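Visitor: Prediction below, plus the sequence it came from.
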Amino acid sequence: MAEGSTKFIKLKIKAQDDTILHFKVNPSTIMKDIFMSYSSKKQMMNYKIFRFFFDGKRLSPKKTVNELGLKNGDEIDAMIHQDGGGSACNY
């Protein structure tokens, strides 16, 4: 690639309610920046309430688009993190 030319990648992030947001990113963009942008568009203050997955594997916010092997048109799943799963009490 010639210096000064940038090839962008279009990614989709799909929420649990099936809404999709589209992002046009540089391959060297770290995922944290994308996650923060997604959270902002969803009017959430902290991206860490979401878990992001691609092909069933959780994405690291420290990796770049290239490092994760994401390609043009790939779809990322966004799930809201929920704590819990404690034992049920029988009264």
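Guide: Arrived safely. Numbers count the residues shown, from 1 in each chain.
Visitor: going forward, measure contacts between C-alpha atoms and count neighbours the same way
Guide: Fine.
Visitor: Let me see the contact set for Lys24.
Guide: Residues near Lys24 by Cα atoms under 8 Å, 6 or more residues apart in numbering: Phe8, Ile9, Lys10, Leu11.
Visitor: Go through these and flag which are in strands.
Guide: Among those, DSSP state E puts Ile9, Lys10, Leu11 in strands.
Visitor: For those, pick the one with the most neighbours.
Guide: Within the ones in strands among the contacts of Lys24, most neighbours by other Cα atoms under 10 Å means Leu11, with 21 neighbours.
Visitor: let's bring in a second one:
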Amino acid sequence: MSTVRSDITDDGNSSVNSSINNGGEVIDQKEKRIVLKTRYHYRDDTVRYFKMNRNKQFEKLMKCYCALQSLDFDNTVFFSYGRRLSPEQTPNELDMKNGDEIEALID
């Protein structure tokens, strides 16, 4: 299983950063940012880490993830702990914490 970390910038682009703590645990020192673990099980079980502001909508993360994984955004559904995520939602709205996992599934 490979691990990749991406930072989502305000313009929706991502930059890849390979610095992951031992054991895959990600700790972000800034409270206004959150690091989320995103996984797509059906291809290669690659885990990608995205760092984003807690009050930013998931849409940028979802579109960036789909582009990196060559998935069709309109046919991909994202879940976190059994609840479907909407592109308009934010990590703050869902009370998400660092390291929470998001799963991508084909609709």
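Guide: Received the coordinates, thanks. Source: prediction; values computed, not measured.
Visitor: per the alignment, Thr38 of structure 2 corresponds to what in structure 1?
Guide: Mapped onto structure 1 by TM-score structural alignment, Thr38 of structure 2 lines up with Ile13.
Visitor: Correction: the previous question concerned Asn55 of structure 2.
Guide: Match for Asn55 of structure 2 (TM-score structural alignment): Ser28.
Visitor: In contact with that match, which residues?
Guide: Going by Cα under 8 Å, 6+ apart, Ser28 of structure 1 touches Thr64, Val65, Asn66.
Visitor: Dump the ones in strands among the contacts of Lys24 of structure 1 into CSV; add distance to Ser39 of structure 1 as well.
Guide: Listed next are these as CSV, based on distance: Cα to Cα, whole Å:
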residue, distance to Ser39 of structure 1
Ile9, 19
Lys10, 18
Leu11, 15
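Visitor: sorry, back to before: and the contacts of Ser28 of structure 1, which is closest to Gly73 of structure 1?
Guide: Each of those was checked against Gly73 of structure 1 using Cα to Cα; the closest is Val65, at 12.3 Å.
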